[in-house]
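[1] my questions are about this predicted structure, shown below with the sequence.
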Amino acid sequence: MAKAKQLRVTLVRSLSGRLAGHKACVAGLGLRRMHHSVVVADTPENRGMINKVNYMLAVEEV
């Protein structure tokens, strides 16, 4: 069975003054503070959240 693709997502811009929906997407990805990184599965749901707030994130494949 093939291993599911993973993405490392890092918050590189502050949440201060952002739209509530953008803050919710960052929280949904599991990010808590600046320069915090999480590894998430490469699913359409996660990709949608990443695309919505891509200006605040750094993303790399793991």
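    Good, I have the coordinates.

[2] going forward, measure contacts between C-alpha atoms and count neighbours the same way
    Will do.

[3] can you pull out the helices in the chain?
    20-28, 44-52 (DSSP state H).

[4] right, and those helices - which one's nearest Q6?
    helix 44-52 (10.5 Å; C-alpha to C-alpha).

[5] here's the one I want to compare it with:
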Amino acid sequence: MKSHLRVRQQGSAIGQTEHMRKVLRGLGLRRPGSEVVVANTPSFRGMIKQVLHLVSIEEVDGGDAKASR
């Protein structure tokens, strides 16, 4: 298992519940197309699972863990 996850927001938070908007903000995502790299921990995996229909994920190594935005 890789040490980090690259999370990219694909869908808009418009029309989503307040809880889902807060989860996206907690992950550091602001708008569709934004991308962050987070640690591969159970807490982050749980957050991603709640908004899986709005994001795409990719496993990356610790050395590749550079956020582009």
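    Noted; the coordinates are in hand. Every value quoted in this text rests on a predicted model; they were computed, and no experiment measured them.

[6] nearest to A4 of the first structure, of the helices of the first structure?
    Nearest to A4 of the first structure, of all the helices of the first structure, is helix 44-52, at 12.7 Å by C-alpha to C-alpha.

[7] residue range for the closest one in the second structure?
    Aligned using TM-score structural alignment, helix 44-52 of the first structure spans residues 42-50 in the second structure.

[8] mind reading off the mean deviation between the matching stretch and the first structure?
    Comparing stretch 42-50 of the second structure with its match in the first structure after superposition yields a mean distance of 0.4 Å (mean C-alpha distance after the TM-score superposition for the first structure).
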